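Student: the following block contains a protein sequence and its predicted model.
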Amino acid sequence: MKRLLKAAFVAMTGMSVWAASVAYALPEQGGLGMVPAGSALAEEVHFFHNAVLLPIITVISLLVLALLLWVVFRYNAKANPNARKFSHNTLIEVLWTGIPIIILLVVALPSFEILFKEGITPDGKQVVSRGDGQTVDFVFPNDFPESRMASRAGHLQVILDDGASRTVLKNKRDYSVDGWGERDLVVSLNDPAPVGTSVIVRGGRSTQNVSGCPTIKRYFDGCEKEVVLEPTMTLKVNGYQWNWQYAYPDFGDFDFFSNMMPEDQTTPELYRFEVDNRVVVPVGETIRVTVTANDVIHSWALPNFAIKIDAVPGRINETWFRAEREGIYYGQCSEICGVRHSYMPIAVEVVSRPAFEAWVDSQRALAGLEPMFDTDEVKLAQTANADAAAE
């Protein structure tokens, strides 16, 4: 009963709590709520479901139930031996036509926005400059296609990074912008950036709420927005009966197959979730995902990132995600594809950038390629990975 009340509270308020443990990224046995969101976009999807769809369908269900009970007890044969005959009621007909239209508009408008964000791969970019204690004007090339040019304050972010922390500046209070809709935007700081501070200007129409925005702010669209940068890499996904093939074309086009781990080689909690070769991606970076299939229709689904995209033979579908937290996220094929359909799990491991580069170099070595990121940071990450494996 306690679990039921907790799940109902989470569902109705849109609130969720993130736990750092890997197991928390799994679906909860017997759980009623959604799996924890691993990206800001997934948080928006969950909020839309919990704060918009769920209350609406709850009210409709209760109203219909009340009307049914009222009709059963008020208009049964015993209470009304003489049936009344009438053909129409103008007021009722206007209400049962008008109210559903209003409900559909309330559902449609935010859903269109979310679908647009999910369907358009972000194209935002950033320009990094160095503060010298004197310069206040910084130029951002607004060289997007005309329909995608930054044209208002929400399409631009200005961030100061001193190496230890980041400060997001406020439009008008901390800076002003000239040239909206033109090829070059001039960002003028009210105060010069300190010496050695990085001035980061991000621009583009691909925006989303900042991760972790409180529920109450979401109700009033008061969440801080951020520009989502263009992808730093492409992940190619190919579905087979019955496993997944992954390739990294930006890093030498090495590829590997991912199969479900046998039951005796994993834990009961991870059985049918864990795989022998996980997808590895860097945290905080936009990942383009292209999906196709080799034989029949499959579906690449990652609930933590609100992703479910069909893998269709002869066709390439595209989606994207940006993981906000490190960890391991699990999904499964969500299109019935044959007798071993339930044996096609998906495991995505989100790691730091140095750890990702170390992993890329290890995969390139397996493919007989030279290292791409043979740096001190990568070597330290490789040593840490080796020590962790030894333990």
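Tutor: Arrived safely, thanks for sending.
Student: CA only for contacts and neighbour counts going forward, please
Tutor: Will do.
Student: not counting its neighbours along the chain, what's nearest residue 363?
Tutor: residue 254 (7.2 Å; Cα to Cα, 6 or more residues apart in numbering).
Student: another one to put next to it:
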Amino acid sequence: MKAVFKRLMTMAGAAATFAGVSTAALAAESGIKEWQLGFQASVTDVMDDITWFNGFTLVIITVITLFVLALLIVCMTRFSAKKNPVPSRTSHNTMIEVVWTVAPILILVVIAIPSFRLLYKQLDIPEYEMTVKAIGYQWYWGYEYTDENMGELAFDSLMIGDPSDPAKDLAARQEVADARGVSLNEVPRLLSVDYDLVIPVDTTVRMQVTSEDVIHSFAMPSFGVKVDAIPGRLNETWFHAREEGVYYGQCSELCGKAHAFMPIAVRVVSKDQFQTWATAAQDDLDTANQQLLASIADTKKLAAAGKLEEISVAAK
């Protein structure tokens, strides 16, 4: 009887866990959460290197700060006026001069080598499998899939909600959440958009970025991507997302009164899902998005059911 009770409790806990999948999906997929400190979760090799380099420089800065603090404390205690009523007349020390000239040079070299390697990795676009063009407008983004097999697929992506009115904003986001069959958490305030940029997983994507009016900046933290959108100029960058999910960014160049309401949402899906979506989107984008969301929901249910079955088997 005790074993049966234990098994039922285990299954109930698993069911409760998966019942909360939709409400926790934002944090699980995009790597962001409220009051977050630090970077968003990395899903590209470039962002992995950025995260490592940030930690690497932080260690160096911490060591330097503690060393300087120790020197200050030593100077304040050892060379105070009480202990040295007659001040020293030492004008210089050759060894100290050499050390504090050479040491900073060596530190800068140590920082520069991985920095240049990372910069080259960001700027050197590898052989890519597809191209997407992002166009900045005041104050939204437009996307064009420029590959021949994508036809003339293009759409604008506008923020959902009304930031000037909390009640209207909540109602608008709830309406979209209901239409998509997801929780309100999966339509985050100031970040969700009506049409996500859909990208296949494990695919090297070349991003071409430009603007139609003023300077904007296309920034996607989880991908390690940030590139200016400049009128009359076509800038390029790239990314290779290795995990499915929805990832959020924002325009990162002050571009006018609604700059804060110009989000970027990239939905990374399986290659099969993307191919189905791309084919359908060329005829009807809204229907294609509905079918894509339904496919993603079915995949999550199957994954949850499989996980629940594994837990049940383990409980036996």
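Tutor: That came in fine, so what should we check first? Being a predicted model, the structure only gives us computed values, none of them experimental.
Student: which residue lines up with the residue nearest to residue 363 of the first structure in the second structure?
Tutor: Matched by TM-score structural alignment, residue 254 of the first structure corresponds to residue 153 in the second structure.
Student: gap between that match and residue 121 of the second structure?
Tutor: Distance, residue 153 of the second structure to residue 121 of the second structure, using Cα to Cα, to the nearest Å: 30 Å.
Student: in what helix or strand does the residue opposite residue 279 of the second structure in the first structure once aligned lie?
Tutor: In the first structure, the residue paired with residue 279 of the second structure is residue 361, using TM-score structural alignment. Assigned by DSSP states H and E, residue 361 of the first structure falls within helix 353-366.
Student: and that helix, which residues are buried?
Tutor: Going by neighbour count (16 or more other Cα atoms under 10 Å), the buried part of helix 353-366 of the first structure is 353, 354, 355, 356, 357, 358, 359, 360, 361, 362, 363, 364.
Student: how far away is the third one from residue 237 of the first structure?
Tutor: Distance of residue 355 of the first structure to residue 237 of the first structure, computed by Cα to Cα: 22 Å.
Student: go on, the last one?
Tutor: Here the criterion is Cα to Cα. By it, residue 364 of the first structure lies 18 Å from residue 237 of the first structure.
Student: likewise the first one?
Tutor: When Cα to Cα is the yardstick, residue 353 of the first structure and residue 237 of the first structure sit 21 Å from each other.
Student: wait, isn't residue 122 of the first structure in contact with residue 226?
Tutor: No. Counting by Cα atoms under 8 Å, residue 226 is not a contact partner of residue 122 of the first structure; they are 11.7 Å apart.
Student: run through the strands of the second structure in chain order.
Tutor: 130-137, 140-145, 154-157, 197-200, 204-211, 216-220, 225-229, 235-240, 245-251, 263-269 (DSSP state E).
Student: closest one to residue 33 of the second structure among the ones you listed?
Tutor: Within the strands of the second structure, the stretch nearest residue 33 of the second structure is strand 245-251; the backing value is 11.5 Å (Cα to Cα).
Student: just checking, what packs against that closest one?
Tutor: Counting contacts by 3 or more Cα pairs under 8 Å, 6 or more residues apart in numbering; DSSP states H and E, strand 245-251 of the second structure packs against helix 25-30, strand 216-220, strand 263-269.
Student: now do 10 Å
Tutor: The contact analysis (3 or more Cα pairs under 10 Å, 6 or more residues apart in numbering; DSSP states H and E) places strand 245-251 of the second structure against helix 25-30, strand 140-145, strand 197-200, strand 216-220, strand 225-229, strand 263-269.
Student: ok and the second one relative to helix 271-281, angle-wise?
Tutor: With axes from the mean of the first three to the mean of the last three Cα atoms, to 10 degrees applied, the angle from strand 140-145 of the second structure to helix 271-281 works out at 100 degrees.
Student: kindly report the same for the longest one.
Tutor: Relative orientation of strand 263-269 of the second structure and helix 271-281, computed by the same axes, to 10 degrees: 120 degrees.
Student: residue 42 of the second structure and residue 247 of the second structure, how far apart?
Tutor: 10 Å.
Student: all set now, cheers.
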